[in-house]
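sequence first, predicted model second:
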Amino acid sequence: MPKVDDDLPSGLTPREFSARIFGTSEPRTGRGLELAPFHGVRFAPEVAGDPAAVTTPPYDLIDEAGALRLLAGGGYNIVRLNLPRAAGESYATAGERLRRWLDEGVLAVDRDPALYVYEAARGGTVLQRGLVGALGLRAESEGVVLPHEDVFPGPVRDRLALMTAAKANLEPIFLLYDGGDDAARIVNDAADDEPLLEFCADDGLTHRLWRIADPALHGRVAADLRGKRALIADGHHRYATYRALQARHHAAGDGPGPWDAGLALLVDSSRYPPHLGAIHRVLPGLSPAEAVEQARKVFRVTDFRDEATALEALAGETGHAFLLGGGDSLHLLTDPDEHALSRSMPSDHSPRWRRLDTAVLDHVLIGGLWNVPENENAIEVVHDDPSAAVARARRLGGTAVVLNPLKVADVVAVAGEGERVPRKSTSFGPKPRTGLVLRLLRPDFDQ
């Protein structure tokens, strides 16, 4: 792997940066998919309090206002470790706090290495159940851990600074694999027992955690996973951070260690199919009137006054379709001119990639007809909530673009061919709860 300096390389395109971080040029190890047991670190309820009050959604789903609300509640919420800057604190301070919480018994380290079973349920329906463990890091060229989105230097630099200061993986990434064999049976058998932890959170879900400490079961899981591969569903920047941290230690001559793995939730998609939602766009600087006027050059436009009717019409479309909101009306874009599509879409991608709605959005609408730059000030995103996107656009005087979700099969196929879907194309869920189990990156806890 190329050396990764303290200052991650800048001046690269997202594709170039992703290739460098994910390590496409590394030789194959031949070890396949690995999810190893580790000494889990968990909040001690008798000291930390209600698990619902100290755990959160993933860090990148918490906005500044949400982080401040959680911080204002006091106590031991995980945001004090993984979002310290919301309180004006440094990552060094967060690392010191983690070590203090370990010393004070707020966090406890499990004595024996284990795999963990995590479940999210609504009512009596299990939405997700999978294994939490230490994922063996692999170069993309091995075809074992498959990213499907490019990453950007800023978020990787941010998470690398935190991970280095904390010497810990503070939340798992989320991967999918097509299993259905022995590991799946072990997961379901474990969930028949009394959980270590069970609570209802403000997301409306019941979260449960079990521990698998039997080395014989660890061996069976390892044997079952060895020939399989996994898709990164959520956590591309954190996986890239794992790889960057690994490269830094190897460049320093540290050799094998806990940095050769990263905390991950692995879900068997054949047993627990994921929910794949869309990520909608809000363009604060683009008026709805201008957006519609330019879109008419390529798309058929149908106007709606009622949001529910417009969303139903969007969901019923099988071709390229986008719903624009922000003003008094909503506008459904359909039936794009095929010649305009062929002129606008980059030729260095596969036909499947060029058919993705998010690719058409980026190249035909945002970068083409609307000439909006690709940056966080010009383009905001809203995960899986079209009404929230439309409402935000109205508040800002801008334009919301509501999309249908991509198909899981298309995402997997694109990743399997070594391509990436456009950035912010997928919102897989349910995402694992942050703070249920952490993993230390210290040689005395080497897995």
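Cool, the structure landed.

when you work out contacts or count neighbours from here on, use the C-alpha atoms and nothing else.
Noted.

got a list of what the residue nearest in space to the middle of the chain touches?
Geometric centre of the chain, nearest residue: D234, 2.1 Å, by CA atoms, centre = their mean. Neighbouring residues of D234 by CA atoms under 8 Å, 6 or more residues apart in numbering: I173, F174, L175, S427, F428, K431.

try it again at 6 Å.
I173, F174 (CA atoms under 6 Å, 6 or more residues apart in numbering).

which residues sit against the strand ranked longest in the chain?
Secondary structure of the chain per DSSP state E: the longest strand is strand 125-136. The contact list for strand 125-136, computed with CA under 6 Å, 6+ apart, reads 34-37, 115-121, 261-267, 272.

type out the ChimeraX command that picks the buried ones from the residues you listed.
ChimeraX command restricting the contacts of strand 125-136 to the buried ones, with burial defined by 16 or more other CA atoms under 10 Å:
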select :34,35,36,37,115,116,117,118,119,120,121,261,262,263,264,265,266,267,272
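
let's bring in a second one:
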Amino acid sequence: MALIRPFTGLRPLPEQAAAVIAPPYDVVTAVEARARAAGRPWSFLHISRAEIDLPEGTDPHAPEVYAKAAENLERMVAEGILHRDTQPRYCAYRLTRGAQTQTGLVAVASVAAYESGRIRRHEFTRPDKEDDRVRQIEALHAQTGPVLLTYRQDAAVAELLAGVTAEAPEFGVTADDSVVHTLWVIRDPEVTAALSSAFEAMQSLYIADGHHRSAAAARVAANRKAANPAHAGEESYNYFLAVLFPHDQMCILDYNRVVRDLNGMRPETFLESLAAEFRVEQEPEPVRPSARGEFGLYLAARWYRLTLDPACIPAADPVGRLDVSLLTDRVLEPLLGIVDLRRDPRIDFVGGSRGLEGLMARVDSGEMAAAFSLYPTSMEDLMAVADSGRVMPPKSTWFEPKLADGLVSHVLD
């Protein structure tokens, strides 16, 4: 079974692309989705967050939400807003945010490669989130949210994509957040074959974002295989929608932490406790860490820089050396008593796109007692963890810019 392959994608007409594309379903709340989709009948949010078309307060996991999503998708196809390729195609996809540009490939990736570990993971998944994506896929008979994959930069792929993107694109649209999404449909069979061969030669791919989507696709594939006595392995359900970017073009922002209380300590006592492990320095400006082992702390309306002795960082341990692990192992667990980052209500996570101001606002409001700013996880760290067969702590990576929903969907025949 091929590692990746082209597919008959369901795409918006070029003149409708700006009206269709939307943020990923999991980065907007229902309230934000309603506001963004207001007056936009073709926004993909009517599919990815279909509860916005039902009474306020509707459970987003209720059966009628998935049914409404399917109804909305069928309507967009019937109205000609979305159309499906007649031949399997790859697409080149470019994201541009200011000076940052990343160019990748839209494809479908092998479920078998995911299950065997050739497509490598670095996160645990939650069953309830998997269940949600399984219900969405089954209701739509389509995968509409792409998995973000990465691969070690490859000269052959770069050259092929450079040739494709030298031509006029199918469309280019600027989203609400000023990110430009540009798509090229690859119709040259020789280029398609060369891309397939180049990826087939790779030892592995890595999930950057979309662990629940890929896990859900694997569950759907298993269910459909069991129900299909003529299963041959090449059916569309054996693959999942993905966008693949080279690792050296990916951007990971910091993923910061806020805590609700200091575990019974006063601020000055907490600072004294930190001094046993870190060099603690008060700073006049917000602290954005510039190196591994350095942290910012916002506490009682003041910023502090926390610096760990490099000798305390376990360089040979791909998980233990992560800043998210260092903070957990040396502060959150022993001092604050926060052991389960997935379930403890005393901790929350703030993506780097919110800025240091977002951390300060959570503390200044009185909602949280303290905030920690972290140095971003690197792509090399992500791949090292995945290669070791281990997982990162929760909320270790925040990728920007985000992929658009609605750009291309994968129909399960």
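Yep, that arrived. No experiment lies behind these values; they were computed from the predicted model shown.

and the TM-score between them?
Here the TM-score for the pair of chains, by TM-score structural alignment, normalised by the length of structure 2, is 0.86; 392 aligned residues with a CA RMSD of 2.6 Å.

which position in structure 2 pairs with the residue nearest to the centre of structure 1?
Correspondence of D234 of structure 1 to structure 2, assessed by TM-score structural alignment: D209.

please enumerate the strands of the stretch 201-350 of structure 1.
206-212, 230-234, 261-268, 275-277, 279-283, 300-304, 322-325, 330-334 (DSSP state E, counting those that start in this stretch).

format the ones you listed as TSV; extra columns: distance to G398 of structure 1.
Listed next are the strands of the stretch 201-350 of structure 1 as TSV, based on distance: least, CA to CA, whole Å:
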stretch	distance to G398 of structure 1
strand 206-212	37
strand 230-234	28
strand 261-268	37
strand 275-277	23
strand 279-283	6
strand 300-304	17
strand 322-325	8
strand 330-334	13
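
for E293 of structure 1, which of those is the nearest?
Among the strands of the stretch 201-350 of structure 1, strand 300-304 comes nearest to E293 of structure 1, with 9.6 Å by CA to CA.

angle of that closest one against strand 330-334?
Strand 300-304 of structure 1 and strand 330-334 meet at an angle of 150 degrees, taking axes from the mean of the first three to the mean of the last three CA atoms, to 10 degrees as the criterion.

buried stuff in strand 300-304 of structure 1?
Buried, per 16+ other CA under 10 Å, within strand 300-304 of structure 1: V301, F304.

could you do stretch 100-114 of structure 1 as well?
W101, L102, G105, V106, L107, A108, V109, P113, A114.

okay, how far is it across that stretch, tip to tip?
End-to-end distance for stretch 100-114 of structure 1: 24 Å, by CA to CA, to the nearest Å.

what is the burial count for A201 of structure 1?
17 (other CA atoms under 10 Å).

once you drop chain neighbours, what's closest to it?
A52 (5.1 Å; CA to CA, 6 or more residues apart in numbering).

check contacts around the aligned partner of L335 of structure 2 in structure 1.
Aligned by TM-score structural alignment, L335 of structure 2 pairs with L369 of structure 1. Contacts here follow CA under 6 Å, 6+ apart; on that basis L369 of structure 1 touches Q294.

rerun at 8 Å
Q294, A295.

what's the counterpart of F304 of structure 1 in structure 2?
So, by TM-score structural alignment, F304 of structure 1 is matched to E283.

for that match, give its distance to A99 of structure 2.
30 Å.

mind listing what's buried along the longest strand of structure 1?
Applying 16+ other CA under 10 Å to strand 125-136 of structure 1 flags L127, Q128, R129, G130, L131, V132, G133, A134, L135, G136 as buried.

trace the third one over to structure 2, please.
When the structures are aligned by TM-score structural alignment, the residue of structure 2 matched to R129 of structure 1 is T103.

residues touching R224 of structure 2, list them.
Counting by CA under 8 Å, 6+ apart, R224 of structure 2 touches Y237.

what's the answer for R211 of structure 1, then?
A114, L115, Y116, V117, A190, P195, L196.

ok, these in structure 2, which still hold?
Here is what carries over to structure 2 from those, by both residues aligned by TM-score structural alignment, their matches' CA atoms under 8 Å: A114, L115, Y116, V117, P195, L196.

which one of those is nearest A393 of structure 1?
Ranked by distance to A393 of structure 1 (CA to CA), those are led by V117 at 39.8 Å.

which position in structure 2 aligns with the closest one?
For V117 of structure 1, the aligned position in structure 2 is A92, judged by TM-score structural alignment.

tell me the SS of that match?
Here A92 of structure 2 is recorded as strand under DSSP: H, G, I helix; E, B strand; the rest coil.

for it, what are its contacts?
Per CA under 8 Å, 6+ apart, neighbours of A92 of structure 2: T103, G104, L105, V106, L161, V164, T165, L183, W184, V185, I186.

could those go into TSV alongside distance to A227 of structure 2?
Formatted as TSV, the contacts of A92 of structure 2 follow (distance: CA to CA, whole Å):
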residue	distance to A227 of structure 2
T103	38
G104	34
L105	31
V106	29
L161	39
V164	40
T165	41
L183	36
W184	36
V185	34
I186	34
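
so which of those is the closest to G296 of structure 2?
Minimum distance to G296 of structure 2 across those is 32.9 Å, recorded for T103 (CA to CA).

ok, the closest one to L244 of structure 2 distance?
9 Å.

how about A301 of structure 2?
With distances taken as CA to CA, A301 of structure 2 is found 42 Å from L244 of structure 2.

with G358 of structure 2 instead?
30 Å.

how much does the helix of greatest length in structure 1 stray from structure 2?
In structure 1, ranked by residue count with DSSP state H as the criterion, the top helix is helix 236-251. Taken over the aligned residues, the distance from helix 236-251 of structure 1 to structure 2 averages 1.5 Å (mean CA distance after the TM-score superposition for structure 1).

now which residue in structure 2 aligns to G262 of structure 1?
Residue correspondence to structure 2 (TM-score structural alignment): G262 of structure 1 is matched to F240.
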